[in-house]
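Show me how the following folds:
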Amino acid sequence: MESQPEHFISLPLVGKEEESPRLPLAINVVAKYWGEDLVQPDSPAQPRGAVMIDGIELAEKAGLAAYIYKGSLKNLKKRIDQGIPVIAIMPGIQDVAQHATVVSGYSVDERRILTYVPEPDTVGAVPESKFEDDWEQDDSTAIVIVPADMKELVKKEEAQFAQSNRLCFEAERLRQQGNAGKAAEILRQAAEKDPENAQAWSQLGGVYNEQGSEEAVVCYERAVKLNPKYYLAYRGLGNYFLKKQDYSLAEAYYSKAIGVNPARYGPIYKNRAVARMQLGNNAGAKGDLVKYLEQTPGAQDRKSIEDAITQI
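Alright, predicted model coming up:
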C-alpha cells in the first residue's frame, strides 16, 4: 500500500457510537469523507434491508449527488484515481444475503482491491479476480456519492442502468414495507427502461415469487440469462419450486446457486436439505444440514437441526 499511495483513499473511521438505524455504515463513511455528517440518532429504525435507499436519500438531502449503476473493475479504479470511494454491493455471509463494502483503493503490484474495515489502521485486501467474481454475483452494482460540484465526473455513458437501479432500490424498500403491488409496478418500469438489467428482472421475480405467481420463473430465468452468475435469481428459483413441491427442480436450482458461491448464504443448505429428503437423498440432506450449521453459527434452530441430523 505504501508503494502505491496514489491508488489509495484514506477514509474516516466511523465508530459504533456514530451508527444510526437509517444510515448504513458504508454511506456514513463516504459522507464523512466528503465532510457531511448524516447521523440522525433519533430517527426510527427501518426494516432490515431497506436502509440503503434511506441512506442515499439522506446523503442527497445534505447536498450530495448519488448514482447507482453497473460498474466494472476498470471504472472502479478510475473512480479511486479521481479520489472517489465506491460502495460495492457484494455477497453476504452466514445468514446475510448481501452487504455493502466501501472500496478505498487498489494495489497494482499485488493485484488486490483494498476495502474499508471499521477498525483503526485496518484495510481489507481482496485479490482482484475474487473481488470481480464476487461482485458479478450482484451484477457489479456500484454506488457513487459525490459533492454536487463533482457530478460531471460521473459521465452518463459510464453509469449503466443508473435510472433502473435506482428504481430497484426504491422497490426493495416498498417490498420491505409490505407494499408488493407498488414494488412490482416500479420494477416493471425498471425492466422496461433497461431490459438488459438482470437486477430488475431478479427483483421482479422475487415479488412475483412472494405472490406465488408463475411469472416469477420467467423473470428469474431472464435474470440468469443476462447474468449467469446471478446467485439470488438461482436461489429464488429454488425457493419457488420448493413451495410448488417440485423438489427435483428446487434441488437443481439451489445447487446452481451453491455452485456460484458455496459460502454465500448458509440457510440455502437447509432448504436444499428439505428438497433432498423429499427426493429420498437422506445422505445428501444430512450433509446439507451439517453445512448449514457450519455456515450459520448463530442459527436459532440449531438444536432442532442437530436433532434432525441424528435421526436421518
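
C-alpha only now, for contacts and for neighbours.
Noted.

Would you mind listing the outside residues contacting stretch 126-141?
68-73, 88-91, 110-115, 198-199, 227, 229-232, 260 (C-alpha atoms under 8 Å, 6 or more residues apart in numbering).

next one: that stretch to chain centre, how far?
11 Å (C-alpha atoms, centre = their mean, to the nearest Å).

same check, this time on stretch 299-312
Taking mean C-alpha positions (C-alpha atoms, centre = their mean), stretch 299-312 and its chain are 29 Å apart.

Please generate a structure for the following sequence too, so the two can be compared:
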Amino acid sequence: MERSEHFIALPLVSKGGAVPLAIDVVAKYWGEDLKAPEWQQQNRISTLIDGIELAEKAGLACYVCKGSLKDIKKRIDQGVPPIAIMPGIQDVAQHATIVSGYDSDERRVLTYVPEPDTVGAIPEPKFEQDWEQDDSTMILLLPSDMQDLLKNDRLEFAKSNRLCLEAERLRLQGRMDAAVEKLRQATGADPENAAAWSQLGGAYNEQGSDQAVACYERAIRLNPKYYLAYRGLGNYYLKKKDYALAEAHYTKATSINPSRFGPIYKNRAIARMQLGNNAGAKQDLETYLAQTPAAADRKSIEEAISQL
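The predicted model follows:
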C-alpha cells in the first residue's frame, strides 16, 4: 500500500532479542542501541519494564498511560511512535504493537511489522475496539529533551500503569506478596484504572484468595470490555469448581473477542464437560486446536475430542 503522509519510518529489527521488540525498535528509532544484561541475553527473558528501564538508562523518557485514537494521531504527527498494548493471538494474551502512522482517507491505523517494507493496516473502528479490551494503554518513549511535547497532556494512569508493569515482573519472579503490594499501590494511586484492578485480581487469584472476585468485578465496572477480567473470573470459578459461573465468564470473554486467546476454549471445554455439555466441549476443544496450532497437548486433546 502507499505510505500515508502521517507515517514514521521505523528501523527493521529482528525478533528474538533480549530486549522487548517494541521497546527495541522505538529506542533504535531514537538512535539508542539498547544492550540487555548478560543474564537476559542468555535466558531471553525480559519484561516490558526491563526494556523501559534500559531505555531510561540510555537517556530516554517513558510514560505508560491511557490514550485515545486522537492521542495516537497527535503523537504520530509529533514524530513520536506510540506503543499500544493490544490483544494477542493463539496462546499469547496480549502484546505490544508499535503504531507507525495513520491514513486519514482510508481511516486506517498503520502498525509496525518486523518484515522489510511491510506495515499492518487496521480500520480505525477495529483498532479502537481491540485496544479498548486493554483499556487503551499506550507507552510513549522519547528523548528526555523532548518531554516538553507532553507538558500540556494529562497522561492518565501514568503512575499506576508503571506500578503494574513493575508488579508483572515481580509476579514472573515468583514474588507474589511483593506483586500484590505493588498492585495495591497502583489501585490506590489511580482507583479508576481497570487494568490495575484486573491485575490485582489476577495476583489474588494466583494466591487462591477470594479477594480476586471483587477486584475483577471492579475492573469490569470501570471497563465492561476488559477481556482479561472476564477470563480471570472464569479461571477463578473453574478452580472453585463452580462450572456454571466459569462457563458464563469464559463465554462473556469470547463474546468480546472470539480469537484473542486460544487456551480459553480448552478451559471452557472443561467447564462444559462437567456441566454435561459434551457437544459444546467438543466444539471448544476443536476451536482451541484451530486457534493454537502449536499446542503442546495437541495429541491428548485430539484423543479427548474423539471420545466426546
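
so what number do they get for TM-score?
After superposition, the two chains reach a TM-score of 0.97 (TM-score structural alignment, normalised by the length of the second structure), with 308 aligned residues with a C-alpha RMSD of 1.6 Å.

on that earlier part again, just the ones of the contacts of stretch 126-141 of the first structure in strands?
Here DSSP state E is the test, and the contacts of stretch 126-141 of the first structure give 68-70, 88-91, 112-115 as lying in strands.

how close does the residue most central in space within the first structure sit to residue 309 of the first structure?
By C-alpha atoms, centre = their mean, the mean C-alpha position of the first structure lies nearest to residue 98, the distance being 3.4 Å. According to C-alpha to C-alpha, to the nearest Å, residue 98 of the first structure and residue 309 of the first structure sit 28 Å apart.

just to revisit the earlier point, how about the counterpart of the residue nearest to the centre of the first structure in the second structure, what does it touch?
Counting by TM-score structural alignment, residue 98 of the first structure lines up with residue 94 in the second structure. Neighbouring residues of residue 94 of the second structure by C-alpha under 8 Å, 6+ apart: 85-88.

now do residue 3 of the first structure
Per C-alpha under 8 Å, 6+ apart, neighbours of residue 3 of the first structure: none.

what's stretch 57-71 of the second structure aligned against in the first structure?
With TM-score structural alignment as the criterion, stretch 57-71 of the second structure aligns to 61-75.

Which positions within that stretch qualify as buried?
Judged by neighbour count (16 or more other C-alpha atoms under 10 Å), stretch 61-75 of the first structure contains these buried residues: 64-72.

Now flag whichever of those residues is closest to residue 120 of the first structure.
Nearest to residue 120 of the first structure among the buried residues of stretch 61-75 of the first structure: residue 64, at 26.3 Å, using C-alpha to C-alpha.

Is the closest one in contact with residue 150, as I believe?
No. Under the criterion of C-alpha atoms under 8 Å, residue 64 of the first structure makes no contact with residue 150, lying 9.3 Å away.

Return the member of the buried residues of stretch 61-75 of the first structure nearest to residue 243 of the first structure.
Checking the buried residues of stretch 61-75 of the first structure one by one against residue 243 of the first structure (C-alpha to C-alpha), the nearest turns out to be residue 70, at 31.8 Å.

The residue nearest to the centre of the first structure and residue 92 of the first structure: what is the separation?
Distance of residue 98 of the first structure to residue 92 of the first structure, given as C-alpha to C-alpha: 4 Å.

same check, this time on residue 11 of the first structure
Plainly put, residue 11 of the first structure is 22 Å away from residue 92 of the first structure if you go by C-alpha to C-alpha.

which one of those two has more residues nearby?
Per other C-alpha atoms under 10 Å, whichever of residue 11 of the first structure and residue 92 has more neighbours is residue 11, with 19 against 16.

any idea how far residue 147 of the first structure is from the nearest residue to that one once chain neighbours are set aside?
Leaving aside its sequence neighbours, residue 11 of the first structure sits nearest to residue 33 (C-alpha to C-alpha, 6 or more residues apart in numbering; 6.0 Å). Computed as C-alpha to C-alpha, the residue 33 of the first structure to residue 147 of the first structure distance reads 10 Å.

Next: residue 81 of the first structure.
16 Å.

next one: residue 238 of the first structure
In terms of C-alpha to C-alpha, residue 238 of the first structure sits 42 Å off from residue 147 of the first structure.
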